[in-house]
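A.B. asks: Sharing a sequence plus its predicted fold:
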Amino acid sequence: MNRAALLKLAGQVLRLPTAPYHEHAVRDFVTGYCRQLGLPVASDKAGNLFIRYRHRVAGAPVVFVAHMDHPGFEALGPNRAQFLGGVPLELLKGARIRFGSVRANVRRVHRDKQLDIVADGPLRAGEPGMWDLPAFAVRGDRLQAVAIDDVLGVAAVLAALTDLVRANVPAHVWAVFTRAEEVGFPGAVTVARSGKIPRRALVVSVEMSKERPWARIGHGPVVRVGDRLSMFDPAATWHLETAARAGRIRLQRALMDGGTCEASAFAAFGYRVGGLCLPLGNYHNIGPGTRPRRENVSVADLNRLVGLIVQGARQWRGFGSLRQSLRRRVWQIYRRAPRRWGKL
């Protein structure tokens, strides 16, 4: 997918309202988009989405997972709201919120992240809200939006599926789009517990992760070796790095410990997992001075991420032999090592 088409798709998805348990607009877009590609779309009892692409490849799939929510607000009534997601209370003080066409100001913040608000129009309980900031913009290589984490991950997986379908790439790929990751992974845990994903699959979390000094915006997507909670499968890391080399894709490899992602949730239920992410500026909209700001990523990094997902799908057929090649590489290093055990 070229840059213009990718940014058009990203803009369509990133302009949609979303919050934990209020992903309906994103979910409807994903469903319609994938059906236009001719891909089957299934759902589970929690509203997670499953999209399957299979062309001339047998065996278990490689599964790319992204979540459809972003930290956001839920109206509890005409003068009351709640924030859903992990941010410091300081960020909410005096904040401006947009509930569709209705705007509101926060007057008081309670410890449980319930908010007293003043709205300029009628509000219904259950209405989702987002920060009152410009929804989407591209300036040079920087893409800025209110809800990049992880809605842009959804867009990246959709773009990769588009490239796979249009090129008839031999691959077996699932895309799983989950709900409510930002409040404790209930969507991902529901999927993991259900066993819908074959146990021999590789589950790759596609995320946006807080920029770190060792993983910088503009230096390529990150093959994530772990998150704040756990370390991922080394064979998965080897597979993704091999895919990047095959596609000549610039990347970074790092422990992204700014948060915990859905790979850890799947690993907890026995799945083999890996991780991909983009370094993210203003993570969870936390800007300088703890004031709300749009998140931002590199457009070049996004383009490389899509290419890496496609290459990860292309190379999946060789994952079994790849694991053997990892063992052979270690064996080569071992054979060259001097042996001077001496007496113990």
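C.D. replies: Now that the structure is in, tell me what you want to look at. Residues are numbered from 1 along each chain as shown.
A.B. asks: When you work out contacts or count neighbours from here on, use the C-alpha atoms and nothing else.
C.D. replies: OK.
A.B. asks: and for stretch 199-207, what are the contacting residues?
C.D. replies: By CA atoms under 8 Å, 6 or more residues apart in numbering, the surrounding residues in contact with stretch 199-207 are 60-66, 149-150, 153, 157, 236, 261-263, 266, 270-278.
A.B. asks: Please disregard the earlier target; I meant stretch 171-180.
C.D. replies: Contacts for stretch 171-180 (CA under 8 Å, 6+ apart): 19-21, 23, 46-69, 154, 157, 185-188, 313-314, 316-317.
A.B. asks: related to what we said a few turns ago, now the contacts of stretch 199-207: which count as buried?
C.D. replies: With burial judged by 16 or more other CA atoms under 10 Å, the buried subset of the contacts of stretch 199-207 is 60-66, 149-150, 153, 157, 236, 261-263, 266, 271-278.
A.B. asks: Can you list which of those residues are found in strands?
C.D. replies: 62-66, 272-278 (DSSP state E).
A.B. asks: Closest to residue 5 out of those?
C.D. replies: residue 278 (19.1 Å; CA to CA).
A.B. asks: Alongside the first one, take a look at this:
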Amino acid sequence: MRGMRSPPREHWALPPRTHDALKADERARLLELVRDVLSRPTAPYAEDLQVRGVLAFAAARPGIRARLDAHGNAILEWKGKRRRAPLAYSAHLDHPGVELVGRVGRVGRAPVARLHGGVRATALVDAPVRFFDTRDGRAIATARVRTVRERDLELTDVRGELAPGAPGMWDLTPGRVRGTRLFARVCDDLLGAVAILFVLDRLWRERSDAGLIGVFTRAEETGFVGCLGLLRTRALRRDTRVIGLECSPQRASARPGRGAVVRVGDAASVFDPELSDALRSEE
């Protein structure tokens, strides 16, 4: 059995300062959070390591309460002292990935992985994949996509030992800082999760009166599975105001580096006119 391909190189360093919004120690803590979260593999239905990381974050900060709902979504809360309708930030812990589902063919019985998430399968031919053990995040095999049939990817150049049901991610760097930019195999939506954790950490350190709920959902990439489950089980109070943090594509009217972007709706409706207007007034 051939050894796995060497993992892509990582480089973690504070980028040049471009604003004064964060103090030096806050920038260092934020980078450490980014590295910690992005280093853990994830995929739809295989977010176990990310969920454990979120729970460990809360356990290290007495006063931040943590719970799991019936669908495995993690919910953290810094209660504060203000008595008003709860405010929640949400992010999803998965990212498009694959799952080993079987083998095809008579000669060599090529392994097949099923694609989960909003990626065009035909664009993945010859893409490198790295498979993981969800118990500890250890890489167990590498492969390349040879052919694609609908959502099934036939694999080749398999190195290591594949296990049934093993999740896989594109074999890209977990994180590499170059200048003022971060390149990573997952930005959507783990950086949203990092932002929530950073704000909760700041509230906890300051013993802030302001309360905040962090909602970390699963399997968003396959149809908002975790989010819809959370809504059905009413895991949040009915009057909770929820702001979703997302990594959306760049638009002509919303470019990176020009401040926060507030997405006010989609093709179906405006999400919440009152809350959207309140966010705009805070700019």
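C.D. replies: Done, it's in. Just so you know, these numbers come straight off a predicted model, no measurement behind them.
A.B. asks: so what number do they get for TM-score?
C.D. replies: The TM-score (TM-score structural alignment, normalised by the length of the second structure) is 0.82; 243 aligned residues with a CA RMSD of 1.4 Å.
A.B. asks: Leaving out chain neighbours, which residue sits closest to the residue nearest in space to the middle of the second structure?
C.D. replies: Centre of the second structure computed as the mean C-alpha position; nearest residue by CA atoms, centre = their mean is residue 190, 2.8 Å away. Leaving aside its chain neighbours, residue 190 of the second structure sits nearest to residue 93 (5.9 Å; criterion: CA to CA, 6 or more residues apart in numbering).
A.B. asks: And the one you found? What does it align with in the first structure?
C.D. replies: Matched by TM-score structural alignment, residue 93 of the second structure corresponds to residue 68 in the first structure.
A.B. asks: Number of residues surrounding its match?
C.D. replies: Using other CA atoms under 10 Å, residue 68 of the first structure is surrounded by 34 other residues.
A.B. asks: That one is in contact with residue 151, isn't it?
C.D. replies: Yes. Assessed by CA atoms under 8 Å, residue 68 of the first structure is found in contact with residue 151 at 5.4 Å.
A.B. asks: Which helix or strand contains residue 158 of the second structure?
C.D. replies: According to DSSP states H and E, residue 158 of the second structure maps onto strand 152-160.
A.B. asks: same for that strand, what does it pack against?
C.D. replies: Contacting strand 152-160 of the second structure under the criterion 3 or more CA pairs under 8 Å, 6 or more residues apart in numbering; DSSP states H and E are the following elements: strand 110-116, strand 139-149.
A.B. asks: Determine which stretch of these is the most buried.
C.D. replies: Of all those, strand 110-116 has the most neighbours on average by mean count of other CA atoms under 10 Å, namely a mean of 22.
A.B. asks: just checking, what packs against the following helix or strand past that one?
C.D. replies: The helix or strand immediately downstream of strand 110-116 of the second structure is strand 128-132, counting by DSSP H and E. Strand 128-132 of the second structure sits against strand 139-149, strand 167-170, with contacts defined as 3+ CA pairs under 8 Å, 6+ apart.
A.B. asks: now these as a markdown table including distance to residue 209 of the second structure?
C.D. replies: Output for those, formatted as a markdown table (distance: least, CA to CA, whole Å):
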| stretch | distance to residue 209 of the second structure |
| --- | --- |
| strand 139-149 | 43 |
| strand 167-170 | 40 |
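A.B. asks: Mind checking these for the one nearest to residue 264 of the second structure?
C.D. replies: strand 167-170 (31.3 Å).
A.B. asks: Could you tell me where the helix or strand following the closest one falls in the first structure?
C.D. replies: Toward the C-terminal end, the helix or strand that comes next after strand 167-170 of the second structure (DSSP H and E) is strand 176-178. Aligned by TM-score structural alignment, strand 176-178 of the second structure corresponds to residues 137-139 of the first structure.
A.B. asks: mean deviation of that stretch from the second structure?
C.D. replies: For stretch 137-139 of the first structure, the mean deviation from the second structure after alignment is 1.1 Å (mean CA distance after the TM-score superposition for the first structure).
A.B. asks: Tell me the gap between that stretch and the middle of its chain.
C.D. replies: 20 Å (CA atoms, centre = their mean, to the nearest Å).
A.B. asks: likewise stretch 8-23 of the first structure?
C.D. replies: 13 Å.
A.B. asks: With stretch 92-105 of the second structure instead?
C.D. replies: 16 Å.
A.B. asks: do stretch 185-205 of the first structure as well
C.D. replies: On CA atoms, centre = their mean, the centre of stretch 185-205 of the first structure falls 15 Å from the chain's centre.
A.B. asks: Was I right to think residue 174 of the second structure contacts residue 187?
C.D. replies: No. Checked against CA under 8 Å, the pair residue 174 of the second structure and residue 187 is beyond contact range at 9.6 Å.
A.B. asks: Since that was my last question, I'll sign off now.
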